[in-house]
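*Asks:* 3D, please:
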Amino acid sequence: MTKFEAFKNKEKFLQDNSQFFPGISNPKLKPILTEKINLSADDFKVLADKGTATDEEYQDAIKKGLDRFADIYIDLDTEDRQRICLYYEELMDIVALESSGGHLNNFMYGFAPTKILIIKGKH
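*Replies:* Reported below is the predicted structural model:
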């Protein structure tokens, strides 16, 4: 079994004290969130099977996957969003991707730290 299949087969959004995750805030969302995460695993597998995927292609897959949560984003609490990001980090680890290109920060906090401009006042 591939690492992607193992990822897809494990039960998700359970309480995990090692990650300080109390469990899904709304149990009705669990199958919906699981399906969306597993679709991202499929996206990553397609790229990995290609054998020549770039970091940018994986980052685009992360953005595409996170966009799938737009319809229920407002129903997610902070811990749910953090857990989603941790699942993406697991997928990134499978393919040795070091950066999400800011997409995880954007999903979690509404901005990517690399996009922040610091404006200094005149002295």
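
*Asks:* can we go C-alpha only for contacts and neighbour counts from here?
*Replies:* OK.

*Asks:* which other helices and strands does whichever strand or helix holds Glu5 contact?
*Replies:* In this assignment (DSSP states H and E), Glu5 forms part of helix 3-9. With contacts defined as 3 or more CA pairs under 8 Å, 6 or more residues apart in numbering; DSSP states H and E, helix 3-9 has these neighbours: helix 30-50, helix 78-94.

*Asks:* another one to check against the first:
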Amino acid sequence: MKTPENANEKFVEFIAKKKFYSENHSPNISDEKLRPILTEKINEVATDFKQIAESEKPTDEKYQEAIRIGLLKFPEMELGYDSEDRERILLYFQEIMDIVGLQSSNGKLNDFYYGFDPNTVNKKN
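*Replies:* Below you'll find the predicted structure:
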């Protein structure tokens, strides 16, 4: 994969911006106490992506592993966030993926949100 020229600048902007506030029709975070925790965790994911992007050979596999590890930072039951919070987390993951031009999480984001990837479920007729 080729890292976009402006990726470093976009990572800096992403990490610096306020997160988990009401924006673009998204509601505020369900529990104010979660905001700094979730912000720190999503910024860690962005930092991991930034390091891959700055490496000599950024690959889809490295980004996929960063997504897998990043999602493990958000244990749903332990933190107690709701589906809207999970959706916001995924939107931030997608924003991070867009910075480097990564097209797919290979079902990892669906697994996180739904508990499975609905694109891979066999449908019986």
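
*Asks:* tm score of chain vs chain?
*Replies:* Remark: TM-score between the superposed chains equals 0.88 [TM-score structural alignment, normalised by the length of structure 1]; 116 aligned residues with a CA RMSD of 1.4 Å.

*Asks:* follow-up on the earlier one: so the helix holding Glu5 of structure 1 corresponds to what in structure 2?
*Replies:* Mapping helix 3-9 of structure 1 onto structure 2 (TM-score structural alignment) gives residues 10-16.

*Asks:* quick check: buried residues in that stretch?
*Replies:* Lys10, Phe11, Phe14, Ile15 (16 or more other CA atoms under 10 Å).

*Asks:* closest to Leu91 of structure 2 out of the residues you listed?
*Replies:* Phe14 (12.3 Å; CA to CA).

*Asks:* state the distance from that closest one to Lys123 of structure 2.
*Replies:* Between Phe14 of structure 2 and Lys123 of structure 2 the computed distance is 39 Å (CA to CA, to the nearest Å).

*Asks:* how about the contacts made by the spatially most central residue of structure 1?
*Replies:* What sits nearest the mean C-alpha location of structure 1, by CA atoms, centre = their mean, is Tyr88, with 3.3 Å. Applying CA atoms under 8 Å, 6 or more residues apart in numbering to Tyr88 of structure 1 gives the contacts Ile37, Ile62.

*Asks:* quick one: map it onto structure 2.
*Replies:* Checking TM-score structural alignment: Tyr88 of structure 1 goes with Phe93.

*Asks:* now distance to Gln64 of structure 2 too, for the buried residues of stretch 10-16 of structure 2, in a markdown table please.
*Replies:* A markdown table is the format used below for the buried residues of stretch 10-16 of structure 2 (distance: CA to CA, whole Å):
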| residue | distance to Gln64 of structure 2 |
| --- | --- |
| Lys10 | 19 |
| Phe11 | 17 |
| Phe14 | 19 |
| Ile15 | 20 |
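
*Asks:* which one of those residues is nearest Glu87 of structure 2?
*Replies:* Phe14 (17.4 Å).

*Asks:* quickly note the distance from the closest one to Leu38 of structure 2.
*Replies:* Separation of Phe14 of structure 2 from Leu38 of structure 2 (CA to CA): 14 Å.
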